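Chemist: heads up, no residue letters with this:
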């Protein structure tokens, strides 16, 4: 792994996880270099966050393409122009084609607002409350062809409190996302985190099915 790890971030929205990543690279000793931020929406506030930080931005409107494969092929071209070692999904609201996922095998990250494998997909906070869960949280995982199903890297666990609403849960989970996503990206950038046929490994040790657990 080179001294600097080039990262491209894909997003569709406000980019709060992007901001956490940008902030984490300002420590001076960070091996992470965010080369570009690409969005499928020109109005995504995350693009402004990138511009404010002096990071290259690109917009690729999925509506301008005939189908998912055509869009993903153009997206691959845009991403690869920046020669990234890692591609980070930070609220990118597109289901990616199998070809895209395979192209970035072992170097594509996502963060999901639940303790995977629970609550894949949407409305995770509501679903956790409806199920009467006592714990909830968020997960960073390698992306595979299975939606929200790739090997887990790290999970942050928070207690569900009696008065919680989906909004209050979302707020607390977000705060944890902003801690664990930069952590996972840094592990990868330092060469400590890898993915092979056996699964995800940290410092040469195979991670458990739940990934590295952090409790609060």
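Modeler: Okay, I see it. For clarity, every value in this text was computed on a predicted model and none was experimentally measured.
Chemist: going forward, measure contacts between C-alpha atoms and count neighbours the same way
Modeler: Noted.
Chemist: how about the helices in the chain?
Modeler: 16-24, 45-52, 68-80, 98-103, 124-130, 166-189 (DSSP state H).
Chemist: rebuild those as a markdown table, extending it with mean neighbour count and distance to residue 115.
Modeler: Formatted as a markdown table, the helices of the chain follow (neighbours: other C-alpha atoms under 10 Å; distance: least, C-alpha to C-alpha, whole Å):
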| stretch | mean neighbour count | distance to residue 115 |
| --- | --- | --- |
| helix 16-24 | 20 | 17 |
| helix 45-52 | 19 | 25 |
| helix 68-80 | 16 | 28 |
| helix 98-103 | 15 | 22 |
| helix 124-130 | 18 | 9 |
| helix 166-189 | 19 | 10 |
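Chemist: one more structure, for comparison:
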């Protein structure tokens, strides 16, 4: 089986990037992280990439005249490294048309809620404020909306009495590190079929 080349976009500490790097290194998924890009120079995700001998670049959005030009540079770097699947891992920007056209149905994201509930920022706080009994995380294909693309996998986490945002986020993150590599594995093995909004997992 050929190895799927992944490009990761991250803005922060990169713990989901690390989960992907570990899964690739342990060969539990037929994939390899080919390049990591960040819109922030201080993102620890860049350090994680370099520690794993993965090419890592800071691409400063302020250095470009607009979103389209910025995304064209992202696409150039991703394609230069042979990327077949783009994984967003704490990437804090909406993906635009340039990226979506360059990688149609080949961009994934992970979000710390059971979508479509609580999209956007501070999903764990949104869940606590709403008073839900269960929270969780979702891996989905990216479209032009805010956390609105077709759902691939979800994991459920109970909300416990006395939970604060940090405690709930930590338990959700444990599940994120499980289901994100699993979703990439399914993609790499050709086990996902997208029809409209529904993602089918093939036997």
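Modeler: On my side now, so go ahead. Every value quoted in this text rests on a predicted model; they were computed, and no experiment measured them.
Chemist: circling back to that earlier point, now the helices of the first structure in CSV, with distance to residue 205 of the first structure?
Modeler: Listed next are the helices of the first structure as CSV, based on distance: least, C-alpha to C-alpha, whole Å:
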stretch, distance to residue 205 of the first structure
helix 16-24, 25
helix 45-52, 35
helix 68-80, 30
helix 98-103, 24
helix 124-130, 30
helix 166-189, 13
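Chemist: for residue 147 of the first structure, which of the ones you listed is the nearest?
Modeler: Relative to residue 147 of the first structure, the nearest member of these by C-alpha to C-alpha is helix 98-103, separated by 10.3 Å.
Chemist: how far apart are the closest one and its match in the second structure?
Modeler: Taking mean C-alpha distance after the TM-score superposition for the first structure, the mean distance separating helix 98-103 of the first structure from the aligned residues in the second structure is 2.3 Å.
Chemist: any idea how far residue 91 of the first structure is from residue 14 of the first structure?
Modeler: Applying C-alpha to C-alpha, to the nearest Å, the value for residue 91 of the first structure to residue 14 of the first structure is 8 Å.
Chemist: for residue 106 of the first structure, same thing?
Modeler: To residue 14 of the first structure, residue 106 of the first structure is 26 Å away according to C-alpha to C-alpha.
Chemist: same check on residue 54 of the first structure?
Modeler: Per C-alpha to C-alpha, residue 54 of the first structure is found 17 Å from residue 14 of the first structure.
Chemist: those two: who's more crowded?
Modeler: More crowded of residue 54 of the first structure and residue 14, by other C-alpha atoms under 10 Å: residue 14, with 17 against 12.
Chemist: quick one: that one and residue 79 of the first structure, what's the gap?
Modeler: If you measure residue 14 of the first structure against residue 79 of the first structure using C-alpha to C-alpha, the figure is 20 Å.
Chemist: one more: residue 90 of the first structure?
Modeler: Using C-alpha to C-alpha, residue 90 of the first structure is found at 15 Å from residue 79 of the first structure.
Chemist: over to residue 157 of the first structure?
Modeler: Distance, residue 157 of the first structure to residue 79 of the first structure, using C-alpha to C-alpha: 32 Å.
Chemist: and for residue 196 of the first structure?
Modeler: Distance from residue 196 of the first structure to residue 79 of the first structure, by C-alpha to C-alpha: 23 Å.
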